[in-house]
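[1] Based on what follows, work out the 3D shape:
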Amino acid sequence: MSREQVSSTRIGLPALLWIPAGCALALVVLPIVGLVVRTDLAAFPSLITSPSALNALRLSLLTAAVATVLCLVLACPLAVVLARSRIPGIRLLRSVVLLPLVLPPVVGGLALLYLLGRNGFLGYLLDVVAGVRVPFSTTAVVLAQTFVALPFLVVSLEGALRTAGERYERVAATLGARPWTVFRRVTLPLLLPALGSGLVLCFARALGEFGATITFAGSLEGVTRTLPLEVYTLANTDVDAAVALSLLLIVVAVLVIALARPKAWEGAR
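    This next block holds a predicted model:
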């Protein structure tokens, strides 16, 4: 059989897979359908364009973008260290880095609060030395989002490095390349395929962050009240507005994933 015939051959799927796949899809899609059905479509434009909703959306997009940039700057070096370093205790270090994936976000918010709050050792130093108070500020929102989103990018990049192996870096080192040159010319290109998908996941997670944000940054309109916090606030006073903003958040998240995801996710056609 020729290579062209092999590449054009369609791979069949076991019929049994369609049942759990359909159930999984229903579990994700049907709640969204229920949200759409509950939405007051006639009042939807006015509900999502209210000043508080627009402020919350603007703050969410801004802080999520800044948090994603911070994750990019911090996660790349950390992923390389976790994937390539041979220092003792690297497994324990990896477990600590991945903790935000399994911890309730509220716990992460409390941890940040007791680190950077006025009673935290680092927060106390910042307050005394520089007069800087981080909690209940926009900076606190960015830090909370970075805390919960960083592991998503680390996992993506570390997995890509482990899959690629070390043979290219070893060849470059054998040819006399310095460690920084190996990192810049060999390691970073190996990270690029996973970088796009990791950043999309990172931004989406930061955009939807709630627990750590409300615990560490509070809910101050125009300062720390992101779109998820605005939905939570309205849920107790105006259900129609809360449902409309929930649908808006879903639309924004879907657009971000659909427009920003790399073509590598789509696979060969």
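[2] CA atoms for contacts and neighbours, from now on please.
    OK.
[3] Now residue 68: which helix or strand?
    Assigned by DSSP states H and E, residue 68 falls within helix 51-84.
[4] How about that helix, which residues are buried there?
    Across helix 51-84, burial judged by 16 or more other C-alpha atoms under 10 Å covers 52-57, 59-72, 75-76, 78-80, 82-83.
[5] After that helix, which helix or strand is next?
    The C-terminal neighbour of helix 51-84 among helices and strands, as given by DSSP H and E, is helix 90-97.
[6] how far does that next one sit from the chain's center?
    Relative to its chain's centre, helix 90-97 lies at 19 Å (C-alpha atoms, centre = their mean, to the nearest Å).
[7] what about the closest residue to residue 120 other than its chain neighbours, how many neighbours?
    Nearest residue to residue 120, sequence neighbours excluded (C-alpha to C-alpha, 6 or more residues apart in numbering): residue 114, at 4.6 Å. Number of residues near residue 114 (other C-alpha atoms under 10 Å) recorded here: 18.
[8] Correct me if wrong: residue 114 contacts residue 107.
    No. Contact between residue 114 and residue 107 fails when scored by C-alpha atoms under 8 Å: they sit 10.6 Å apart.
[9] what packs against the helix holding residue 68?
    On a contact count with 3 or more C-alpha pairs under 8 Å, 6 or more residues apart in numbering; DSSP states H and E, helix 51-84 meets helix 138-164, helix 188-207, helix 227-235.
[10] and stretch 3-10, which residues are buried?
    Applying 16+ other C-alpha under 10 Å to stretch 3-10 flags no residue as buried.
[11] Sort out which residues of stretch 180-190 are buried, please.
    Buried positions in stretch 180-190, judged by neighbour count with 16+ other C-alpha under 10 Å: 182-183, 186-188, 190.
[12] what residues does it touch?
    160-161, 164, 168-169, 172-173 (C-alpha atoms under 8 Å, 6 or more residues apart in numbering).
[13] start to end distance for that stretch?
    Terminal residues of stretch 180-190 are spaced 15 Å apart (C-alpha to C-alpha, to the nearest Å).
[14] who's in contact with the most centrally placed residue in the chain?
    Nearest to the mean C-alpha position of the chain, by C-alpha atoms, centre = their mean, lies residue 202 at 2.2 Å. Applying C-alpha under 8 Å, 6+ apart to residue 202 gives the contacts 68, 71, 149-150, 152-153.
[15] Could you also give me the structure for this second sequence? I'd like to compare it with the first:
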Amino acid sequence: MNEQFWTPVKLSLEIASVAVIIVFILGITLAMWMTRFRVRGKVIIETILLLPLVLPPTVVGFLLIVIFGNQSPVGILFQKIFHQSIMFTWWAALISATIVAFPLMYQSAKTGFQIVDLDIEDAARIDGANDWKVFLYITIPLSLKSIISGFILAFARALGEFGATFMFAGNLPGKTQTIPIAVYIALDSGNMDLAWILVISIIFISFVMLILTTLIK
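    From the prediction side, this is the model:
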């Protein structure tokens, strides 16, 4: 029971932690780009970035299989380099979690950047600050609450990812079996004790994450 419980919990926390670091960097970068520069086709690009937020997880999983599957150019390249398929691996679980968590980080960062007064940034530039210093010492501090909220929500979303992960990464204990998948398997096999423990653990973690987002507002 201990191994059946702790293995998916540790794996979920590991994947969610790496995924949230990736989406934190990408989300802030793309949000800054979309809010501070004129981008051709901005509406289309932003719609694509936010699609995983509204698409059914099974559709996301299907698209990941099409893009990274064994017959796709990306999948073939991955096999040539690493001598294995990307599907049904730890990396597949990470990609799934990253894709579904990204929109929350991006949208929160974008909201934070939009509320920053551009006159304050311009004043800093007049005083001699370059764009990097303006971003680091003006933009980020003034939008910090939104960024932190996005970070927490993205982590919680990555932790709870099921559909895309199950389709793309499969159910391999110790490799791709995250908490949501372990709950499904435990319920399917009639192991209600394990299912309840896993459900309570992820509810507790998610509850704490939501409390944190409420406290920082």
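[16] between the contacts of residue 202 of structure 1, which is nearest residue 27 of structure 1?
    Among the contacts of residue 202 of structure 1, residue 152 lies closest to residue 27 of structure 1 (C-alpha to C-alpha), at 22.8 Å.
[17] can I assume the closest one is in contact with residue 200?
    No. Assessed by C-alpha under 8 Å, residue 152 of structure 1 is found out of contact with residue 200, at 9.7 Å.
[18] Which residue of structure 2 is paired with the residue nearest to the centre of structure 1 in the alignment?
    Using TM-score structural alignment, the partner of residue 202 of structure 1 in structure 2 is residue 154.
[19] Please tell me how far its match sits from residue 25 of structure 2.
    Using C-alpha to C-alpha, residue 154 of structure 2 is found at 12 Å from residue 25 of structure 2.
[20] again, but for residue 115 of structure 2
    Distance from residue 115 of structure 2 to residue 25 of structure 2, by C-alpha to C-alpha: 20 Å.
[21] do residue 50 of structure 2 as well
    Note on residue 50 of structure 2: its distance to residue 25 of structure 2, by C-alpha to C-alpha, is 16 Å.
[22] what's the matching range in structure 1 for stretch 55-64 of structure 2?
    By TM-score structural alignment, stretch 55-64 of structure 2 lines up with residues 103-112 in structure 1.
[23] Spatially nearest residue to the match of residue 202 of structure 1 (excluding sequence neighbours)?
    Counting by C-alpha to C-alpha, 6+ apart, the residue nearest residue 154 of structure 2 is residue 101, at 4.7 Å.
[24] counterpart of that neighbour in structure 1?
    Checking TM-score structural alignment: residue 101 of structure 2 goes with residue 149.
[25] likewise residue 181 of structure 2?
    Matched to structure 1 by TM-score structural alignment, residue 181 of structure 2 sits across from residue 229.
[26] Counting neighbours, what do you get for its match?
    Neighbours around residue 229 of structure 1, by other C-alpha under 10 Å: 23.
[27] hang on, it packs against residue 221?
    No. Assessed by C-alpha under 8 Å, residue 229 of structure 1 is found out of contact with residue 221, at 9.4 Å.
[28] Need the counterpart of residue 192 of structure 1 in structure 2.
    Match for residue 192 of structure 1 (TM-score structural alignment): residue 144.
[29] show me what contacts the nearest residue to its match once chain neighbours are set aside?
    Of all residues not flanking residue 144 of structure 2 in the chain, residue 112 sits nearest, at 7.3 Å (C-alpha to C-alpha, 6+ apart). By C-alpha under 8 Å, 6+ apart, the residues touching residue 112 of structure 2 are 142-147.
[30] per the alignment, residue 112 of structure 2 corresponds to what in structure 1?
    Using TM-score structural alignment, residue 112 of structure 2 pairs with residue 160 in structure 1.
[31] what do you get for residue 30 of structure 2?
    Residue 30 of structure 2 maps onto residue 78 in structure 1, by TM-score structural alignment.
[32] Roughly how far does that match sit from residue 255 of structure 1?
    29 Å.
[33] pretty sure the match of residue 101 of structure 2 is touching residue 72, no?
    No. Counting by C-alpha under 8 Å, residue 149 of structure 1 does not reach residue 72; the two are 10.4 Å apart.
[34] Now flag whichever of the contacts of stretch 180-190 of structure 1 is closest to residue 233 of structure 1.
    For the contacts of stretch 180-190 of structure 1, the nearest to residue 233 of structure 1 is residue 160 (39.9 Å; C-alpha to C-alpha).
[35] residues near residue 214 of structure 1, how many?
    Applying other C-alpha under 10 Å, we find 24 residues neighbouring residue 214 of structure 1.
[36] Skipping adjacent residues, who's closest to residue 208 of structure 1 in space?
    That would be residue 228: by C-alpha to C-alpha, 6+ apart, it lies 6.3 Å from residue 208 of structure 1.
[37] How about the contacts made by that neighbour?
    Counting by C-alpha under 8 Å, 6+ apart, residue 228 of structure 1 touches 208-210, 246, 249.
[38] Check residue 190 of structure 2 too.
    For residue 190 of structure 2, no contacting residues are found, by C-alpha under 8 Å, 6+ apart.
[39] Aligned counterpart of it in structure 1, please.
    For residue 190 of structure 2, the residue aligned by TM-score structural alignment is residue 238.
[40] separation between its match and residue 187 of structure 1?
    For residue 238 of structure 1 relative to residue 187 of structure 1 (C-alpha to C-alpha), the value is 51 Å.
[41] Same check on residue 169 of structure 1?
    According to C-alpha to C-alpha, residue 169 of structure 1 stands 7 Å off from residue 187 of structure 1.
[42] list the residues that contact both of the two?
    If you check residue 169 of structure 1 and residue 187 against C-alpha under 8 Å, 6+ apart, no residue is contacted by both.
[43] quick one: the counterpart of residue 124 of structure 2 in structure 1 from residue 84 of structure 1, how far?
    In structure 1, the residue paired with residue 124 of structure 2 is residue 172, using TM-score structural alignment. Separation of residue 172 of structure 1 from residue 84 of structure 1 (C-alpha to C-alpha): 15 Å.
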